[in-house]
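sharing a model that was predicted from the sequence below.
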Amino acid sequence: MKRIATVLFFFMPGVSLACPAAPDHSVELDQLIEQVQKAPDASTAQVFANDMWTYWADAPDETAQEILDRGMRKRAAWDLLGARQDFNALVKYCPEYAEGYNQRAFVNFLREDYEVALPDLERAVALSPRHIGALSGRALSLVGLGRDAEAQDALAEVLELNPWLPERVLLKPPKSPNTLDQEL
């Protein structure tokens, strides 16, 4: 009953609930980033990366957590439109919570709507500058748009944080000065 009242209250015209600040997990995330950078292999790094998601998906309050979890369940079931509606509601309710933007961007990425995903990824990164998921999503969206130079810069940026990401295969080695002379 409490959940129904919260949802009805949230969607009533003229009524807005105040979303509290997202929990600050920066110390824990910094430690995990340090661990992933020192990981001896991709499997070990993946364990640390999975732990990061626990912190990114820790919503500011119970209402936000319910919306986030529901949207993620819908996305996992490929109800992308339903998931996007939930993430729209989450962003409206918690405009300072990076994961709302990141998840909405992921839904648009899955829909191959990279142009729509990019502003959400930029907002997620602005709110959480070391959010490896959002940084990676930005790089992959740029790849999808064929914006190769920007994509390479974005890939290099995220791989500095996690050098074991599967996306590392997309990073092209820099051209050597000898190669540039031969191309001219």
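Structure's in. What do you need?

could you use CA atoms for every contact and neighbour count after this?
Fine.

so who does the residue positioned nearest the centre of the chain touch?
Against the mean C-alpha coordinate of the chain, by C-alpha atoms, centre = their mean, the closest residue is residue 134 at 3.0 Å. Applying C-alpha atoms under 8 Å, 6 or more residues apart in numbering, one finds that residue 134 lies in contact with 102, 121, 122, 124, 125.

can you show me the strands along the protein?
Counting by DSSP state E, the chain has no strands at all.

hey, where'd the helices end up in it?
For the chain, the helices defined by DSSP state H cover 2-11, 26-38, 42-56, 62-76, 80-93, 98-110, 114-127, 132-144, 148-161, 177-183.

what about residue 111, how many neighbours?
14 (other C-alpha atoms under 10 Å).

name the nearest residue to it, sequence neighbours excluded.
Leaving out its chain neighbours, the residue that sits closest to residue 111 by C-alpha to C-alpha, 6 or more residues apart in numbering is residue 80, at 7.7 Å.

burial count for the one you found?
20.

same check on residue 130?
Residue 130 is flanked by 18 other residues according to other C-alpha under 10 Å.

what about versus this one:
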Amino acid sequence: MEDPSLAALLSDLKDTEPQVRDRATQQLWQRWYRQKGTYGLNGLQRAEVLMTAGEMAEAEQLLSDLINQLPDFAEAWNRRAVLHYLQGRYSESLEDCDRVIDLNPIHFGALHGKGLSLAALGQYREAITAFRAALEIQPYALINQRLILECTARLS
């Protein structure tokens, strides 16, 4: 049975009013970060602090430990995908993005990240597909529209 509050948030992502879309986006991120309660949230927050401080190895270890303890915690996989992307480890980022999407098919952030990783690997057609999938969920995300145009130009 589908969660009616989730369905409402997904509908709000398509609203013509920016405030409605922004609120829905924030609520989805909160839901994803809080999926595993205080323990999971605290782990993600510690990893973010480490990443911000440039302590990437420590952040990666923390996220990997969190993933080992909570393998269905999509946001832990997503944060590690971001870390890998920031380090230029695009294939590893792509693998983590795919895991997030397996766990949470509506994760527009992971779809966007998948597109970024594919584009960085020169796989522009596949990147366009990922950005389009993100746009199906979040149609007003101008960044994905722009990235589709950039990838299309690279194919010419």
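Yes, it's here. What you are looking at is a predicted structure, and each value in this text was computed from that prediction instead of being measured.

hmm, back to that, what's the counterpart of the residue nearest to residue 111 of the first structure in the second structure?
Under the alignment defined by TM-score structural alignment, residue 80 of the first structure is paired with residue 56 of the second structure.

I figured its match was touching residue 83, is that so?
Yes - contact between residue 56 of the second structure and residue 83 holds when scored by C-alpha atoms under 8 Å: they sit 7.3 Å apart.

before we move on, the earlier item: most packed of the helices of the first structure?
Ranked by mean neighbour count under mean count of other C-alpha atoms under 10 Å, the helices of the first structure are led by helix 98-110, which reaches a mean of 26.

which residues does that one contact?
With C-alpha under 8 Å, 6+ apart as the test, helix 98-110 of the first structure has contacts from 56-57, 59, 68, 72, 75, 80, 83-84, 87-88, 90-91, 94, 114, 116-118, 120-121, 123-125, 127-128, 133-134, 137, 141.

which residue range of the second structure does it align onto?
The aligned range for helix 98-110 of the first structure is 74-86, by TM-score structural alignment.

how about residue 119 of the second structure, what's its match in the first structure?
In the first structure, residue 119 of the second structure lands on residue 143 (TM-score structural alignment).

in terms of contact, does its match touch residue 153 like I think?
No - proximity of residue 143 of the first structure to residue 153 does not meet the contact threshold set by C-alpha under 8 Å, at 10.9 Å.

give the residues shared as contacts by the two.
Listed as contacting both residue 143 of the first structure and residue 153 by C-alpha under 8 Å, 6+ apart is no residue at all.

trace residue 5 of the second structure over to the first structure, please.
Using TM-score structural alignment, residue 5 of the second structure pairs with residue 28 in the first structure.

distance check, the spatially closest residue to the match of residue 119 of the second structure that is not a sequence neighbour against residue 126 of the first structure.
Leaving aside its sequence neighbours, residue 143 of the first structure sits nearest to residue 151 (C-alpha to C-alpha, 6+ apart; 5.5 Å). Look at residue 151 of the first structure and residue 126 of the first structure: by C-alpha to C-alpha, to the nearest Å, they are 18 Å apart.

thinking again about what came up before, now do the contacts for the residue nearest to residue 143 of the first structure.
138, 139, 140, 141, 142, 143.

swap in 7 Å and give it another go.
139, 142, 143 (C-alpha atoms under 7 Å, 6 or more residues apart in numbering).

how about the second one: what's its closest non-neighbour residue?
Counting by C-alpha to C-alpha, 6+ apart, residue 142 of the first structure lies nearest to residue 151, which is 5.0 Å off, once chain neighbours are set aside.

how close does the one you found get to residue 115 of the first structure?
13 Å.

ok, residue 183 of the first structure next?
32 Å.

now do residue 98 of the first structure
As judged by C-alpha to C-alpha, residue 98 of the first structure and residue 115 of the first structure stand 18 Å apart.

perfect, that will be all.
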